[in-house]
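Enquirer: sequence and predicted structure are below.
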Amino acid sequence: MIKFKLEGEFIPLIALLKATGLVQSGGEAQSVVEEGLIKYNGTVDYRKRLKVRVGDKIEFLSKVIEVI
């Protein structure tokens, strides 16, 4: 599990995927979201502009990001 310390109110999903190193670029992040490869709190989510907040969990390629 990857623990990500949030510095503000939220972080956009695309930025979170890049910040944790799970994708190399914003374009790649958008593609994995569009393809339904992201789970947001246990449910597949297709929103590219999703605001991820403290307490949320993102799953991608059997990795889990917990936002703290």
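Expert: Perfect, I can see it now. Numbering: from 1, shown residues only.
Enquirer: for the rest of this, base every contact and every neighbour count on C-alpha atoms.
Expert: Noted.
Enquirer: which residue, other than its chain neighbours, is closest to Arg49?
Expert: Pro12 (6.0 Å; Cα to Cα, 6 or more residues apart in numbering).
Enquirer: apart from its chain neighbours, what residue comes closest to Val32?
Expert: Ile38 (6.9 Å).
Enquirer: could you pull out the helices for the chain?
Expert: 13-19, 26-34 (DSSP state H).
Enquirer: dropping in the other structure now:
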Amino acid sequence: MREFKLTSEYVELVKLLKLLRIAQTGGHAKIIVEDGEVLRNGEPEFRKRAKLVKGDVIEVMGEKITIV
């Protein structure tokens, strides 16, 4: 389980994937989301620019990330 500390009100999903180096590029991040590889709080998340807030749990590629 990894934690991502917010420094603003929210972080967009594709930006989070790039910041944590889960995706190598923005295009790669978009493909990961479009392919349904991301779960947000246990539900599939297909919105690339979904605004993640404190308390959200993201699961992608075998990793769990908690937004704090």
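Expert: Sure, I can see it. Please read these numbers as outputs of a predicted model, since none were measured by experiment.
Enquirer: mean neighbour count and distance to Leu61 of the first structure added to the helices of the first structure, as a markdown table?
Expert: As requested, the helices of the first structure are exported to a markdown table (neighbours: other Cα atoms under 10 Å; distance: least, Cα to Cα, whole Å):
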| stretch | mean neighbour count | distance to Leu61 of the first structure |
| --- | --- | --- |
| helix 13-19 | 20 | 12 |
| helix 26-34 | 16 | 10 |
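Enquirer: got those helices as JSON lines, with distance to Arg47 of the first structure columns?
Expert: Formatted as JSON lines, the helices of the first structure follow (distance: least, Cα to Cα, whole Å):
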{"stretch": "helix 13-19", "distance to Arg47 of the first structure": "8"}
{"stretch": "helix 26-34", "distance to Arg47 of the first structure": "7"}
